Each structure stands twice: as structure tokens, then as C-alpha cells.
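Student: how would this look folded up:
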Amino acid sequence: MMKKPSGPLLYIGQPHLQPVQPVMQEVVKAGAVEPAKTAKPDVEKTGPGSASGILKPFREMDTTEKVLYLAKRRIPVPCRFEWSDSSVRGTIEKFDEVHVWILDEESHEIVPVPIAEILHIRLAGT
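Tutor: Sure, this is the predicted structure:
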């Protein structure tokens, strides 16, 4: 009878690698540093919120601020848009100073709505 081997029957050739020695961080000194300019840059208001960059809570924004906020998001946010004679659930496709074009989730049609007629914009799920 043959004697069974005591180790595993899987034979994989393992390479003999040398341990890796990491390159340590070097210390570098900078030359003379110019003093910082004391002039403050002109701050423009680029959307909803104050000039300091703090964004108002969504429920405190007016309709135009909500439209700007939702339209400039990278990922479309589904909302319920309500106006005097109808409402639609969808996302903003585009807008200008007068109209908002909303992609209806149910019909997949784009619905133009005058901004002045929008009564409420509610985030989906709220």
C-alpha cells in the first residue's frame, strides 16, 4: 500500500519575493513665502443662499430659488410640482426666466410650466 501524503494536494509554485522597502518621506524646506494679499475677492451671488455659501433649507426657498437649486443638481431630484390648474411629479429638464420644462415620470412627456404659476414644489417622499 502507498502512504498518503500528509500535506495538501494543491501544488502552486510560489515566487520568492524580496520584502518591499517603502521610500520614506523626505523633508523639504520652502523658500521665502510671499505675504498673503489682504484684498478680498469680489463675491458674487451665484444662486440660492447667501454670499457666504450657506444654503437655505429647501422649505425656506422661494419658487425661483427652488427651481435654480433643482436645475443645477448633477443628479435630477424628483419633485411634485403644483400650479393653479394641475400638478405633475417629475424632474426639471431645463428652465429660463419664464418657464420650467418638467419631465413627467408617468407619461415621459415634457411639460412646460410658467414659473409664476407654480404654487408648490415638494421633494418626492416629503
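
Student: Please make it C-alpha for all contacts and neighbour counts, starting now.
Tutor: Will do.

Student: What's the local residue count around the closest residue to Pro114 other than its chain neighbours?
Tutor: Excluding the flanking residues, the one nearest Pro114 by C-alpha to C-alpha, 6 or more residues apart in numbering is His99, at 4.3 Å. The number of residues packed near His99 is 16, by other C-alpha atoms under 10 Å.

Student: Hmm, Ile110 and His99 touching each other?
Tutor: No. Between His99 and Ile110 there is no contact, the gap being 11.9 Å when judged by C-alpha atoms under 8 Å.

Student: before we move on, back to that, can you tell me how far the residue nearest to Pro114 is from Phe81?
Tutor: Distance of His99 to Phe81, computed by C-alpha to C-alpha, to the nearest Å: 13 Å.

Student: To compare with the earlier structure, here is another sequence to fold:
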Amino acid sequence: MVTLALPSTPESVTRAVEAAEGLSVQIGLSEETTSRVGLAVAEAVANAIEHGNRGIESSEVRVHLAPEARVLHVTIQDEGHGVDSEQLREASLPDDPLQTGGRGLFLIRELSDRAEAAGTRLSLWFSDRS
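Tutor: This is a model prediction of the structure:
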């Protein structure tokens, strides 16, 4: 089990991704799953920094990584107002394919095997897909 307490900086995204991908490899998840873990964690931590903590560097993002057999459970928590489960469930791609934002929740949901939002906490599960 690994817990990171990170400032709201771009470098924190990299630290979280490296930790999550490293643990994914350590518990024997495939390269494809490890790639999904990395991208989803990058999106989730970037969202926590930008939308949750509003880019305030002193605001903390907590990343909790818990291996469960051949499943990696990732929890990201920020100090913002949170996302509700309906926002996560109904997230879709923007109508304009050239729009630079608005894909984060959609990608997070699609890349993970299971995703749950509860207030300021986002929980994701990853395992090898058959």
C-alpha cells in the first residue's frame, strides 16, 4: 500500500503516475493495463489539481494505491467541492473534437474497470482485461 500527499503542481502528476505504474508492474499487471493506469491517474490527478484545488499549490492531492491480488485500487482525493457519481457516470466526449478540454472524466471512466466518485474522493480499480 502506498499513500502520496502531493502539492497541486504539474510535477505531482508525474510522481503519481510513476508510483501507480510502478505498483501496477510490481503486482504483475500487463503492459496494456499499466498504460491504462498511468493515463487514468494522470487525468485524475490533473483534474484534482485544476478543478478541485483550483491550482492552489498549497492545496494537497492525496493518492492512495492499494494492490488487491491482481487488482490495483487507486483513490485520489483533493480539497475541492468534489464530483458526484452522476457526473462521472454521464461524462461524454465534447461535441467539438477540436475542443482542448472536457475529456477527463470520460477517459477516467473508460480506462478503469470500475470508477466511483464520492465527494472529493475518486476511486478507480484496474485489472487485466481478457
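
Student: care to give me the TM-score?
Tutor: Here the TM-score for the pair of chains, by TM-score structural alignment, normalised by the length of structure 1, is 0.22; 47 aligned residues with a C-alpha RMSD of 4.4 Å.

Student: Downstream of the lengthiest strand in structure 1, the next helix or strand is which one?
Tutor: The longest strand of structure 1 (DSSP state E) is strand 86-95. For strand 86-95 of structure 1, the succeeding helix or strand toward the C-terminus, using DSSP states H and E, is strand 99-104.

Student: which strands and helices sit next to the longest strand of structure 1?
Tutor: Counting contacts by 3 or more C-alpha pairs under 8 Å, 6 or more residues apart in numbering; DSSP states H and E, strand 86-95 of structure 1 packs against helix 63-71, strand 79-83, strand 99-104.

Student: List just the one of the ones you listed that sits closest to Leu123 of structure 1.
Tutor: strand 79-83 (4.4 Å; C-alpha to C-alpha).

Student: which other helices and strands contact the closest one?
Tutor: So strand 79-83 of structure 1, by 3+ C-alpha pairs under 8 Å, 6+ apart, packs with strand 86-95, strand 118-123.

Student: any idea which of the ones you listed is most buried?
Tutor: With neighbours defined as mean count of other C-alpha atoms under 10 Å, these peak in mean count at strand 86-95, which reaches a mean of 18.

Student: report the angle between the axes of it and strand 118-123?
Tutor: 80 degrees (axes from the mean of the first three to the mean of the last three C-alpha atoms, to 10 degrees).

Student: what are the ranges of the helices in structure 2?
Tutor: Applying DSSP state H to structure 2 gives helices spanning 10-26, 31-47, 85-90, 104-111.

Student: can you redo the ones you listed as TSV with distance to Leu65 of structure 2 and mean neighbour count?
Tutor: Conversion of these to TSV gives the following (distance: least, C-alpha to C-alpha, whole Å; neighbours: other C-alpha atoms under 10 Å):
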stretch	distance to Leu65 of structure 2	mean neighbour count
helix 10-26	7	18
helix 31-47	10	21
helix 85-90	20	14
helix 104-111	16	20
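
Student: so which of those comes closest to Gln77 of structure 2?
Tutor: Closest approach to Gln77 of structure 2 among the helices of structure 2 is made by helix 31-47 (8.6 Å; C-alpha to C-alpha).

Student: what's the angle between the closest one and helix 10-26?
Tutor: 150 degrees.

Student: residues in contact with helix 31-47 of structure 2?
Tutor: With contacts defined as C-alpha atoms under 8 Å, 6 or more residues apart in numbering, helix 31-47 of structure 2 is touched by 10, 12-14, 16-18, 20-21, 24-25, 61, 76, 104-105, 107-108, 111-112, 122, 126-129.
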